[in-house]
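> sequence and computational prediction follow.
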Amino acid sequence: MKKRFVRLPLKMQKFKKWMILCLSLVFTGQSWSSVAQQGGSQQSLLIAKLNQTIPQLLDSASIPGLAISVIRDGKMAYTQVYGVKSIETKEKMAINTVFEAASLSKPVFAYACLQLVDQGLLNLDKPLYTYLPYPDIERDARYKKITARMVLSHTSGFPNWRNNDSLRINFEPGQKFSYSGEGYVYLQKVVEKITGKPLNDFITEKVFRPLGMPNSSYVWRPDFDTKAATPHDGFSNPLPKNKPTAANAAASLHTTAPDYTAFITAVLNGTGLKKQTLAAMLTPQIQVPEERTNAAAALSKKVAWGLGIGLQEVSGDKAFWHWGDNYSFRCYVLAYPKEKMGVVYFTNSNNGLSVANRIVHLVTNREQPAIGFIDYQPYTNPGFLFRQNIPKQGVTAAIKPFLKSDHKPDIAEDEMNSIGYQLLRSGKVAEGKEVLQLNLEAYPQSANVYDSYAYACLLNGEKETAAQNYLKAYTLDPKNKEAKLVADQLTAAKVPKGNAEFKLKGYSNAKLVTLAGSFNNWNAYRNFFVKQGDEWVCRLDLTPGKYSYKIVIDGDWVLDPGNPEIAEENGYKNSVVVVK
């Protein structure tokens, strides 16, 4: 018998659609008010796409959890969470789950700085040293040229972060773009001097409270112990939470997706800043290189930097954007001022930016050159797929689909190097060494590959092999004097003499113990402990003074268990020794 389909009356059709929408809200956990504010079938379709696609992306990219907000007409039209706060506990994400914002800290700080500009308390083009001298760099007279505008547009000449206690200027201030967190640290000190307040107190007063951001702070709060998501590495291993006790304008903000969306909508709506100041914030100050990690690359025609925020323009379509990356938390924000629309998302994973293009395109359906500029591996990239299969299959099986006819990996040298280091960092030393050995076979003339393989051997306790490969790296690249120094240290037969002695008892199973501190520019591979009986010993010749340090045991940086003297510096606790 042929089935007969009866068309429902119009009222019944509307009722059916309403019931389907209600059921979808029940099963996704989405608030009804967020949908009611949007209106229109287009928004409902977007929500359905997000609810269908994001769980698939989390699975494909091995991301434990994600929070997202969509902005329409200058308001948060939709917010949702997916996945879990911790892969171990399986506790579900919540709307008020707190994430590390990483470099998304910078735009909020910039916004607060521009309020000081509006008040006449900060001049964007006045050298910062006139507000506050900076002893860390006063040996270089060029620092007296650095202004707030240069810091906010990343043209100060500072590196992103100093590798040691010695800050340097890499080029003439104002000359070109080079992303720098150090510049923000200096500007933070200036702002604290101007306002007479600690950074978090100042921004709470000027930004968090007025904009309604109750779950945001540049320092750790007790309520974050239960609200905060757990960080995860690229293999979904949970990591310890970073709990900053000192604010860092460039990186220490903790926040939620709705809170950060309140900030973005304030920028879109011109809240809190004079019209001309907001316009300056969103006006290109400098074009950036087409490749973020290659300063010599041609300048991009589509991506630039404003005051504290990235900018992109495609065929007259202007947007502002920024990304955040603290290794185990990665996030992204983008908004179009003309249409007052945008997207904000946070993840608790090293893999969080592998899905950036897919998510942003879902919301905007537009070309995103800024995502190309930051250049993170998409989750469909061969290197990404290889890395994700290693824990399940092992290195040998995981690499097979990506071997060329000569049986060498068809994956770029730098990608293989990165995968090897991520494995080493996650404690999988044998697997990391195996990946780096494959890279060595594929790129036998690369000094960097030998240096990396030597490091893996070092972590694996193979000091002689490590020394040989460090020497090979030095031979291929004589500028790499550090490799020669490490090789010489490794081949030294005895504990060197010195007036400062460091001892570590126990840790009989450790393969490598080193010393890093202010006396060696925090280089973990300059001074090595030697095992003597049931303890490890290291001696140095130090001039009289006070030094901070940590002991590095098989790659883990720890306080000296035999020294109760501890000091907190820039939010980090270090052991302290005084040499008389």
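Ah, there it is. Numbering: from 1, shown residues only.
> please make it C-alpha for all contacts and neighbour counts, starting now.
Noted.
> what's the spacing between the helix or strand hosting Gln287 and its chain's center?
For Gln287, the element it lies in under DSSP states H and E is strand 286-289. Between the mean C-alpha location of strand 286-289 and the chain-wide mean there is a distance of 21 Å, by C-alpha atoms, centre = their mean, to the nearest Å.
> now stretch 152-167: buried residues?
Leu152, Ser153, His154, Thr155, Ser156, Gly157, Phe158, Pro159, Leu167 (16 or more other C-alpha atoms under 10 Å).
> so the fifth one makes contact with Lys144?
No. The criterion here is C-alpha atoms under 8 Å, and Ser156 misses it with Lys144 at 10.5 Å.
> which neighbouring elements make contact with the strand holding Gln287?
If you count contacts as 3 or more C-alpha pairs under 8 Å, 6 or more residues apart in numbering; DSSP states H and E, strand 286-289 packs onto strand 299-305.
> following the strand it packs on, which helix or strand shows up next?
Proceeding N to C from strand 299-305, the next assigned helix or strand is strand 310-314, under DSSP H and E.
> list the buried ones in that following strand?
Across strand 310-314, burial judged by 16+ other C-alpha under 10 Å covers Gly310, Leu311, Gln312, Glu313.
> now the angle from that strand to strand 299-305?
On the basis of axes from the mean of the first three to the mean of the last three C-alpha atoms, to 10 degrees, strand 310-314 is oriented at 130 degrees to strand 299-305.
> which helices and strands sit right next to strand 310-314?
Strand 310-314 packs on strand 299-305, strand 317-325, helix 369-374, going by 3+ C-alpha pairs under 8 Å, 6+ apart.
> list the buried residues for the last one?
To tie it back to what came earlier, the one meant is helix 369-374. For helix 369-374, by 16+ other C-alpha under 10 Å, it's Pro369, Ala370, Ile371, Gly372, Phe373.
> from those, pick the one nearest Pro238.
Ile371 (26.3 Å; C-alpha to C-alpha).
> okay, one more to line up with it:
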Amino acid sequence: MKKLVFLFPVLSFFISCSTTPEAVVAPDHIKLVETNLSHPVYIKGDSTWTIEERMKHYGVPGVSIAVIKDYKIDWIKSYGIMDKESKSPVTDQTLFQAGSISKPVAAYGALTLVEQGKIDLDKDVNTYLQSWKLPDSEFTKEKKVALKHLLNHSGGLTVHGFLGYSPDLPVPTLVQVLNGESPANSGAIFVDKVPEKSFRYSGGGYTVMQQMMIDVAQESFPQLMSELVLQPLQMSNSTYDQPLQSEQLKMAATGYLPDGSTTKGKRHTYPEMAAAGLWTTAEDLAKFAVNIQQTLKGESKAALSQDMTTTMLTPFVEDFSGLGIFINKMEDEIYFGHGGWDEGFSSEMIAHKDKGYGVVILTNSNHPDFISELIRSVALSYSWDDFVPTYEKKEINADQLKEISGRYRLQNDNLIEIYHTNNQLFRKDLGAEPVALFKVSDSIYISRENNQPVQFTTEAESGQLNMLLIHPMKKTVESTLVLMKEGEKIPFEFLEEGNFEEGLKAYQEVMKTDANDPAVSENNLNRLGYRFMGIENLKLAQDIFKVNILLYPESFNVYDSYAEACMKIGDLDLAIENYKKSYSLNEKNTNALKMIEEIEQKKQNQVE
């Protein structure tokens, strides 16, 4: 690790660098970005990493960066390799899959059709759909799904995201994807929540939008997007072609999974183009972000009007989501952007709404933490307003360490342990690794990994010591955790100890006392199970899912989750049994049928 102010010479590892004609960048500015990678929270005096160190740490083969300053691209630079076999360097023209950043670009195209009078933001999407219709249901009786709901993830549509198709697999038509029909590897897209009531991320919604745009324009989606967005914004290296044509393939990076293995076939094909199908460069996406900034300022009329661009960035249903783009309010500053993840590719675009700076980062690996570190490096180096939380560490004495150490509970649902070793305070959340805590005021503590302040207070009358979790932006108390007495346990701890029967008994007792307790929420238990499955604690995850089955025996989803854990553990017969049970409770859960087929094939292969 290196100190923040220490600048390193450019290494041969850094493949290429270019700047726009409008700007000449001081070399030290680029070097600062290359040496300022940091934790989510910066404690003054902390060491930072170089980009080379973190690419090696995460196993990121290649990355391309475009930095925005003063409403224009300040510089573009590329690092590493686009393919491990050929060792070909990443250049500023290397094509990366943008993943879900495809969505805001596609949204821009849809809003252009709105301005052309071809689609109404507020009308029923079935007014425009011809090749396929969004099925009506009990959830659409009062309010129909409109384009604004698809753009905003508030339409109540199913299917979060898509896996894509390796070259050895047949690629489904768009209608087959919409219906969840073979050879599609995703479920049917339909409405199972009342529109405009809440946010739920849905790549499925963007796939419906894609079909609607095709039906309205009577053009292929790649051609339509080229005409509506890519050509007007001079995104000359970008395309929605899926798969790429032969000449384009020469410029395309190879994708690499989190374990470093190659994406099957080097890259997947995504017929769900609006949701995940954009191939692009950092420069082109930076042009997209700059256009939004300039249009909001009244300095561009390349495509969308100022009024429509303002609408795109206006919160709708939830304060963090506009029409196709996410809005991130940090103190008094407003940033907009979107992240992306395809198989073997991760990316991020973020820009300030009205101060003319931002960054685009594209990688050919799935390591979003690396991207976050690099974004913070740009923010620190360019002094972005209120982006990287920065604190100064204060001394803490032995008495204070002893006083606040202990186990704190939030009802029956959560547990945080505070302890100290060698005069360093640590915080350990349920199912997480310990993190160091630093005192930053008389009663406030912070970790490098999380910008949520922690405050310790003592109730005047009872003398009860509490731990308060503070909302980092609103500065209000989000949760109050109570210091636990010796021998106290929450239900989860019995499962963690391997005592399933006692754990189940404890959860059933909570359910009996208060069925609305978060500890026995079906969704909370499901998330908890997946949290432990994500860190390969499969037995604990399986036990959590089993508790959920016994608490909610009529829910199809609990059996689906339990079956997945059984499959990962290797109990294939039990997995099949529970996928069958899930499907019997909900025949729309076609994923269960696909998993049964996959497991049966796996069993057959084992016999052979």
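Yes, it's here. Bear in mind the structure is a predicted one, so any value in this text is a computation, not a measurement.
> got TSV for the buried residues of helix 369-374 of the first structure, with distance to Trp305 of the first structure too?
TSV is the format used below for those (distance: C-alpha to C-alpha, whole Å):
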residue	distance to Trp305 of the first structure
Pro369	13
Ala370	11
Ile371	14
Gly372	15
Phe373	12
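> which residues sit against the biggest helix by length in the first structure?
Identified as the longest helix of the first structure according to DSSP state H is helix 41-61. With contacts defined as C-alpha atoms under 8 Å, 6 or more residues apart in numbering, helix 41-61 of the first structure is touched by 28, 35, 63-66, 82-83, 351-352, 354-355, 359, 362-363, 379.
> show me which of those residues are buried.
Judged by 16+ other C-alpha under 10 Å, buried ones among the contacts of helix 41-61 of the first structure: 35, 63-66, 82-83, 351-352, 354-355, 359, 362-363, 379.
> quick one: buried residues of stretch 492-507 of the second structure?
Quick answer for stretch 492-507 of the second structure (16+ other C-alpha under 10 Å): Phe492, Glu493, Phe494, Leu495, Glu496, Phe500, Glu502, Gly503, Leu504, Ala506, Tyr507.
> same check on stretch 583-595 of the second structure?
Quick answer for stretch 583-595 of the second structure (16+ other C-alpha under 10 Å): Tyr583, Asn589, Thr590, Asn591, Ala592, Leu593, Lys594, Met595.
> got JSON lines for those residues, with distance to Gln400 of the second structure too?
JSON lines is the format used below for these (distance: C-alpha to C-alpha, whole Å):
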{"residue": "Tyr583", "distance to Gln400 of the second structure": "55"}
{"residue": "Asn589", "distance to Gln400 of the second structure": "53"}
{"residue": "Thr590", "distance to Gln400 of the second structure": "56"}
{"residue": "Asn591", "distance to Gln400 of the second structure": "53"}
{"residue": "Ala592", "distance to Gln400 of the second structure": "53"}
{"residue": "Leu593", "distance to Gln400 of the second structure": "57"}
{"residue": "Lys594", "distance to Gln400 of the second structure": "56"}
{"residue": "Met595", "distance to Gln400 of the second structure": "53"}
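> how many residues are close by Gln119 of the first structure?
12 (other C-alpha atoms under 10 Å).
> oh sorry, the question was meant for Gln294 of the second structure
20.
> am I right that it falls within a helix?
Yes. Counting by DSSP: H, G, I helix; E, B strand; the rest coil, Gln294 of the second structure is part of a helix.
> which residues in the stretch 201-350 of the second structure form strands?
Per DSSP state E, counting those that start in this stretch, the stretch 201-350 of the second structure carries strands over the ranges 279-280, 326-330, 333-342, 345-352.
> need those in JSON lines with distance to Tyr71 of the second structure, can you?
Output for those, formatted as JSON lines (distance: least, C-alpha to C-alpha, whole Å):
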{"stretch": "strand 279-280", "distance to Tyr71 of the second structure": "20"}
{"stretch": "strand 326-330", "distance to Tyr71 of the second structure": "18"}
{"stretch": "strand 333-342", "distance to Tyr71 of the second structure": "14"}
{"stretch": "strand 345-352", "distance to Tyr71 of the second structure": "10"}
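> figure out which of these is closest to Gln97 of the second structure.
Of the strands of the stretch 201-350 of the second structure, nearest to Gln97 of the second structure by C-alpha to C-alpha is strand 279-280, at 4.6 Å.
> what's the closest one in contact with?
Residues from elsewhere that reach strand 279-280 of the second structure, judged by C-alpha under 8 Å, 6+ apart: Leu95, Phe96, Gln97, Ala98, Asn237, Ser238, Thr239, Tyr240, Asp241.
> among those residues, which one has the most neighbours?
Going by other C-alpha under 10 Å, Gln97 tops the contacts of strand 279-280 of the second structure with 34 neighbours.
> residues touching Gly358 of the second structure, list them.
With C-alpha under 8 Å, 6+ apart, Gly358 of the second structure has these contacts: Val67, Ile68, Lys69, Met349, Ile350, Ala351, His352.
> check contacts around Ser226 of the second structure.
Contacts of Ser226 of the second structure (C-alpha under 8 Å, 6+ apart): Thr239.
> tell me which residue of the first structure lines up with it.
Matched by TM-score structural alignment, Ser226 of the second structure corresponds to Thr204 in the first structure.
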